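Asks: from the sequence below, what's the structure:
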Amino acid sequence: MTVADPNLYDYWPYRDRPKIVWPGGRKLAFWVAPNIEFYEFDPAKNPGRAGWPKPAPDVVAYSQRDWGNRVGHWRLMELLDKYGLRGSVSLNVALCDHHPEIIEACVERNWEFFSHGIYNTRYSYGMDEAQERAIIEDAIRTVEKASGQRIRGYLAPALTHTERTLDLIAENDFWYTCDLFQDDQPQPVKTASGKLISLPYSLEVNDVITYGALGMSPARYTDILKRHFDQLLEEGEQSGTVMCIPLHAYLVSQPHRIGPFEEALKHIMGHADDVWFATGAEIAGYYRDHCWDQTQADIAARGCATGGKGFGHGAA
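Replies: I've put the predicted structure just below:
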């Protein structure tokens, strides 16, 4: 059977939605998501997708990503410190064992952690429910033991999913998913239980896309970040928007790229009166508490709601 629409959320036109006002009357909620990842040198084989683009072991690709944790992460952390920005870490949970010093440095800065699977070379394809459930529960326990935090966000490892992923994270009281890219504002996700939102995590300004896939110059990436921010800030005058910059230290922290990226941060920080600098969990928590009900009422009033399992209401 062909499924034409996974029905994970309702079609909800952007125009004339109920107004979102972020804390302090801010127009735009801004968050930075450093992906701190671990790629296995010779990962277990998944029939749906190879662990590396080249046949394993791929020494070159492995060492490039290893540079990100050895050098790039620390360079990026120092830059965010300079501007008083807290990261929301998209974490391959195995890093808690492989590089605990990185976890400790993030904890010292009160950064947030959210789950990005165990390894970025371990995919969700082909998992049964028990396996996927075990991985989610292990992520909660492992990060809490290493940092004291209860993770509330989820980005699937290498953006790989099963048909039950969103239901399982909602059941485990996650507040937000970064795996849907349908909007510039948060939106409730249809799950069997819980209270899960889709939090904007833009692929368009993700350095894996701009540098890794499109081969942009650092100056071009800086220009794109500024334009992206300016447009969302302008629209935030009508109703609060969200901008996320997803980053990978092995890309953005290269010596020739970090300076141009700082220029983009300077531009954004220059509008501090209009911007709420937050973490993913802070944005999701605020939306759940202050905007969830008005969103659902507006969707119903417009006649946009479609059939399906609907929205869970398990978490307050």
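
Asks: please count neighbours and contacts with C-alpha atoms only from this point.
Replies: OK.

Asks: ok, residue 76 - how many residues close by?
Replies: 24 (other C-alpha atoms under 10 Å).

Asks: which stretches in the stretch 201-316 of the chain count as strands?
Replies: For the stretch 201-316 of the chain, applying DSSP state E, counting those that start in this stretch gives strands covering 241-248, 275-277.

Asks: ok, now which ones touch the residue nearest to residue 24 when sequence neighbours are not counted?
Replies: Among residues not flanking residue 24 along the chain, residue 276 sits closest, at 7.8 Å (C-alpha to C-alpha, 6 or more residues apart in numbering). Counting by C-alpha atoms under 8 Å, 6 or more residues apart in numbering, residue 276 makes contact with 22-24, 26-30.

Asks: what of residue 9?
Replies: So residue 9 contacts 187-190 (C-alpha under 8 Å, 6+ apart).

Asks: quick check: the gap between it and residue 132.
Replies: Separation of residue 9 from residue 132 (C-alpha to C-alpha, to the nearest Å): 22 Å.

Asks: okay, which residue is most central for the chain?
Replies: By C-alpha atoms, centre = their mean, the chain has its centre lying nearest to residue 178, at 4.3 Å.

Asks: ok, and the closest non-adjacent residue to that residue?
Replies: In space, residue 178 is closest to residue 155, 5.2 Å off (C-alpha to C-alpha, 6+ apart).

Asks: just checking, the one you found touches residue 181?
Replies: No - Residue 155 is beyond contact range of residue 181, at 11.8 Å (criterion: C-alpha atoms under 8 Å).

Asks: more neighbours: those two, which one.
Replies: Shown here are residue 155 and residue 181; by other C-alpha under 10 Å, residue 155 has more neighbours (22 against 14).

Asks: contacting residues for that one?
Replies: Residue 155 makes contact with 90, 114-117, 177-179 under the criterion C-alpha under 8 Å, 6+ apart.

Asks: can you rerun that using 7 Å?
Replies: 90, 115-116, 177-179 (C-alpha atoms under 7 Å, 6 or more residues apart in numbering).

Asks: distance of it relative to residue 200?
Replies: For residue 155, the distance to residue 200 - C-alpha to C-alpha - is 12 Å.

Asks: what is in contact with the two at once?
Replies: residue 178.

Asks: show me which pair in the contacts of residue 276 is furthest apart.
Replies: By the measure C-alpha to C-alpha, 24 and 30 form the most distant pair in those, at 13.6 Å.

Asks: the chain: helices as residue ranges?
Replies: Counting by DSSP state H, the chain has these helices, from start to end: 59-67, 73-82, 95-98, 100-108, 129-147, 165-171, 207, 218-235, 249-252, 255-269, 280-290, 292-302.

Asks: on that earlier part again, are any of the contacts of residue 155 buried, and if so which?
Replies: With burial judged by 16 or more other C-alpha atoms under 10 Å, the buried subset of the contacts of residue 155 is 90, 115-116, 177-179.

Asks: what about stretch 107-118, distance to the chain center?
Replies: Put simply, stretch 107-118 sits 11 Å off its chain's centre (C-alpha atoms, centre = their mean, to the nearest Å).

Asks: what's in contact with it?
Replies: Contacts of stretch 107-118 (C-alpha under 7 Å, 6+ apart): 86-94, 139, 147, 151-157, 279.

Asks: the structure of the following sequence is requested for comparison with the preceding one:
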Amino acid sequence: MTNTPPFPYSPITERPSIEWPGGATVAVYVGLNVEHFLVDRPSTSIWPGTADLVPDPLNYGWRDYGARVGIWRTIESLDRHGIRPSVLLNSMVPAEYPQIIRAGLERDWAWLAHGRTNSALHADLPPDEERRVLADIVDTIADAVGRRPRGWMGPGLTETARTPHLLAELGLEYVLDWTNDDQPYEFAVPGMLSVPYSVELNDLLLFGKGTPGPEFVRIVRDQFDQLRNDAHPSGRVLALALHPFVIGQPFRARYLDEALAYLAAQPEAWLTTSDEIAAHYRRAISSTPHQPR
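Replies: Coordinates of the predicted model:
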């Protein structure tokens, strides 16, 4: 264990300038959470009054809507605007919902490891067990999608103090768990990056607080507009976090479509994946002297 975070403090005003491809100022990616929930374990709930019951039809059914219905509505919107999501994939998903994997393979989605199931956080694991668990997660996803994931986000954005080190040993290159920046940055762990993710620009948190659909669209627009303003002279990242059991509800579909249409229409947006953001940043830092801008 350690009493310091796995990265140094770095104010955004004192870094080399980042230039995204094609003159873009904001790299935009959709973090699409594709998850499996256990029927006999509590997890994310819309109403906590029944969350500890087994079975819990109210909350389990709400979550299960995502894999049965919501994901397909969300895919239609992503396809309509030419957006390849970065899929945060529980390793239990391929066995449970192979149709979703096939849909993603047809569209060449980017695949990140997202634990086994979102019914269990990635915490309090002894070292040998964590090494084994992570290897199993990565291998299972690689077998299902034909390539090893390059990124990690823990279920509930959870890690142990060893997780970045163990992920690096397995060949992973970046994590999304530390949501503390608008740019990628280097971890203290050799070879490991942090790529921005958001618990604010996140359908689960926004709609969970009662945000109406038109306000969601305005928030996405405001996020992009401010990041574009900030991005002179150094590029920024907009991460839009989506959960099919939330954004895939029928009455929210038009608002996701409006938000994606706005992002896709911006000439200064690089619509990309977290994999490509990490790879571009890694190439940039390998060729740029580390002098304050």
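
Asks: so which of the contacts of residue 155 of the first structure would you say is closest to residue 247 of the first structure?
Replies: Distance to residue 247 of the first structure across the contacts of residue 155 of the first structure (C-alpha to C-alpha) is lowest for residue 90, with 9.3 Å.

Asks: quick one: what's aligned to that closest one in the second structure?
Replies: Under the alignment (TM-score structural alignment), residue 90 of the first structure pairs with residue 88 in the second structure.

Asks: residue 230 of the first structure too?
Replies: By TM-score structural alignment, residue 230 of the first structure lines up with residue 225 in the second structure.

Asks: how near is its match to residue 199 of the second structure?
Replies: 18 Å.

Asks: thinking again about what came up before, take the strands of the stretch 201-316 of the first structure and write them to JSON lines, including distance to residue 36 of the first structure.
Replies: Below are the strands of the stretch 201-316 of the first structure laid out as JSON lines (distance: least, C-alpha to C-alpha, whole Å):
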{"stretch": "strand 241-248", "distance to residue 36 of the first structure": "7"}
{"stretch": "strand 275-277", "distance to residue 36 of the first structure": "20"}
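
Asks: and these: which comes nearest residue 259 of the first structure?
Replies: strand 241-248 (14.5 Å).

Asks: what's the closest one in contact with?
Replies: Contacts of strand 241-248 of the first structure (C-alpha under 7 Å, 6+ apart): 27-35, 184-185, 200-202, 205-207, 229, 232.

Asks: rerun that using 8 Å as the cut-off
Replies: Residues contacting strand 241-248 of the first structure (C-alpha under 8 Å, 6+ apart): 20, 27-36, 68, 184-186, 200-203, 205-208, 229, 232-233, 235.

Asks: buried among those residues? Need that as a selection in PyMOL.
Replies: Listed next is the PyMOL selection for buried residues among the contacts of strand 241-248 of the first structure, using 16+ other C-alpha under 10 Å:
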select buried, resi 20+27+28+29+30+31+32+33+34+35+36+68+184+185+186+200+201+202+203+205+206+207+208+229+232+233
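
Asks: give me every residue that touches the nearest residue to residue 178 of the second structure once chain neighbours are set aside.
Replies: Nearest residue to residue 178 of the second structure in three dimensions, chain neighbours excluded: residue 194, at 7.0 Å (C-alpha to C-alpha, 6+ apart). By C-alpha under 8 Å, 6+ apart, the contact set of residue 194 of the second structure is 174-178, 184-187.

Asks: farthest pair in those?
Replies: The widest separation within the contacts of residue 194 of the second structure (C-alpha to C-alpha) is 13.5 Å, between 177 and 186.

Asks: mind checking which of the buried ones among the contacts of residue 155 of the first structure land in strands?
Replies: Using DSSP state E, the subset of these located in strands is 90, 115, 177.

Asks: which among these gets closest to residue 224 of the first structure?
Replies: For those, the nearest to residue 224 of the first structure is residue 90 (22.2 Å; C-alpha to C-alpha).

Asks: tell me which residue of the second structure matches up with the residue nearest to the centre of the first structure.
Replies: Match for residue 178 of the first structure (TM-score structural alignment): residue 176.

Asks: also residue 116 of the first structure?
Replies: Under the alignment (TM-score structural alignment), residue 116 of the first structure pairs with residue 114 of the second structure.

Asks: so how far is residue 22 of the second structure from its match?
Replies: 31 Å.

Asks: before we move on, the earlier item: give the aligned equivalent of the residue nearest to residue 178 of the second structure in the first structure.
Replies: In the first structure, residue 194 of the second structure lands on residue 198 (TM-score structural alignment).

Asks: could you do residue 76 of the second structure as well?
Replies: Match for residue 76 of the second structure (TM-score structural alignment): residue 78.

Asks: so how far is residue 106 of the first structure from its match?
Replies: 11 Å.

Asks: more neighbours: these two, which one.
Replies: Neighbour totals were compared for residue 78 of the first structure and residue 106, and residue 106 leads with 19 against 11 (other C-alpha under 10 Å).

Asks: so what's that one up against?
Replies: Counted by C-alpha under 8 Å, 6+ apart, residue 106 of the first structure has contacts residue 112.

Asks: map it across to the second structure for me.
Replies: Residue 106 of the first structure maps onto residue 104 in the second structure, by TM-score structural alignment.

Asks: could you do residue 187 of the first structure as well?
Replies: Aligned by TM-score structural alignment, residue 187 of the first structure pairs with residue 185 of the second structure.

Asks: burial count for that match?
Replies: Counted with other C-alpha under 10 Å, residue 185 of the second structure comes out at 21.

Asks: surely it is in contact with residue 178?
Replies: No - using C-alpha under 8 Å, residue 185 of the second structure makes no contact with residue 178, being 10.6 Å away.

Asks: what separation is there between the counterpart of residue 35 of the first structure in the second structure and residue 244 of the second structure?
Replies: Taking TM-score structural alignment, the alignment pairs residue 35 of the first structure with residue 33 from the second structure. Separation of residue 33 of the second structure from residue 244 of the second structure (C-alpha to C-alpha): 7 Å.

Asks: over to residue 154 of the second structure?
Replies: Plainly put, residue 154 of the second structure is 18 Å away from residue 244 of the second structure if you go by C-alpha to C-alpha.

Asks: just residue 60 of the second structure next, same as before
Replies: 14 Å.

Asks: which one of those two is surrounded by more residues?
Replies: Set residue 60 of the second structure next to residue 244 and count neighbours by other C-alpha under 10 Å: residue 244 wins out with 26 against 23.

Asks: check contacts around that one.
Replies: Residue 244 of the second structure sits in contact with 32-34, 65-67, 70-71, 74, where contact means C-alpha under 8 Å, 6+ apart.

Asks: re the thing from before, format the contacts of residue 194 of the second structure as a markdown table; extra columns: distance to residue 56 of the second structure.
Replies: Shown next, in a markdown table, are those (distance: C-alpha to C-alpha, whole Å):
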| residue | distance to residue 56 of the second structure |
| --- | --- |
| 174 | 35 |
| 175 | 32 |
| 176 | 30 |
| 177 | 28 |
| 178 | 31 |
| 184 | 39 |
| 185 | 41 |
| 186 | 42 |
| 187 | 40 |
